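>>> any chance you can model this:
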Amino acid sequence: MKKIDTAKLDRIVGEARRAADERSQGYRERALKLFPWVCGRCAREFTRANVRELTVHHRDHDHHNNPPDGSNWELLCIYCHDNEHQRELEAQNYSEVSEEKRQAATHSPFAGLKSLLEGDGEQD
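Coordinates of the predicted model:
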């Protein structure tokens, strides 16, 4: 029978615990501990079986802004998270269009309405 190297086992277990502690300090793990497992947009509820589909969205879009209270995070399902980022991209693209290309509407459908209403009252 082989002799068990307890020192090696202790080292492996210690490394695994340290790695787990480091992972738990990540913003996703912290957010999952802080907030209920519900999408902030569509209200879909999550369990351990499908929590991988729940993502952490940074409200200010800065992935380095991770306050300990989670005030810059919201949990979103992968679909709502993709939609949120698509909306942000579209907003950026729209703002890049120069003001010269954005022209105000010039047609005024009710321009002559007052004169028609104040007319002599005759109808055609």
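
>>> C-alpha only now, for contacts and for neighbours.
Fine.

>>> wasn't Val13 part of a helix?
Yes. Counting by DSSP: H, G, I helix; E, B strand; the rest coil, Val13 is part of a helix.

>>> next one: it from Glu29, what distance?
Relative to Glu29, Val13 is positioned 21 Å away (CA to CA, to the nearest Å).

>>> one more, please, to line up against the first structure:
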Amino acid sequence: MTRSNQSQRDHNLRERALKLLPWICAHCGREFDGKKLSQLTVHHKDHNHDNNPPDGSNWELLCLYCHDNEHQRYLAADMSGETPPSRKQDQPSTFTPFAHLADLLKHKT
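This is a model prediction of the structure:
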């Protein structure tokens, strides 16, 4: 994709997102309007810029600061080999809080 096409795609996504979503940063809660609206960016929740469902369910609006922070956390986790923070929610939990409950109850009697 050429830089010009990518710029046009990003502009179109931003316009769609601004029509669908409230003008509030999804992380810090700051509200935007007027001239400051330019500080609100479209963030892909799954970090896949090709995943653009018509309902905007993969987008969130973030202020410039929160958007930069989100990508820095993602890069840091990726470089360290950890699961990036946005992908942790997609993995099922392996914690079983009552796994040893029967043993604990046996010892109480």
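
>>> tm score of chain vs chain?
Once the chains are overlaid, their TM-score stands at 0.64 when taken by TM-score structural alignment, normalised by the length of the second structure; 74 aligned residues with a CA RMSD of 1.8 Å.

>>> show me the contacts for the residue positioned nearest the centre of the second structure.
In the second structure, the residue lying closest to the centroid (CA atoms, centre = their mean) is Lys45, at 3.2 Å. Listed by CA atoms under 8 Å, 6 or more residues apart in numbering, the contact partners of Lys45 of the second structure are Asn58, Trp59, Glu60, Ser86.

>>> isn't the last one right next to Asp46, touching?
Yes. A contact is recorded between Ser86 of the second structure and Asp46 when judged using CA atoms under 8 Å, the distance being 6.6 Å.

>>> counterpart of Leu89 of the first structure in the second structure?
Using TM-score structural alignment as the criterion, Leu89 of the first structure maps onto Leu75 of the second structure.

>>> helices or strands up against whichever strand or helix holds its match?
Assigned by DSSP states H and E, Leu75 of the second structure belongs to helix 64-80. Where contact means 3 or more CA pairs under 8 Å, 6 or more residues apart in numbering; DSSP states H and E, helix 64-80 of the second structure is packed against strand 40-44, helix 85-88.
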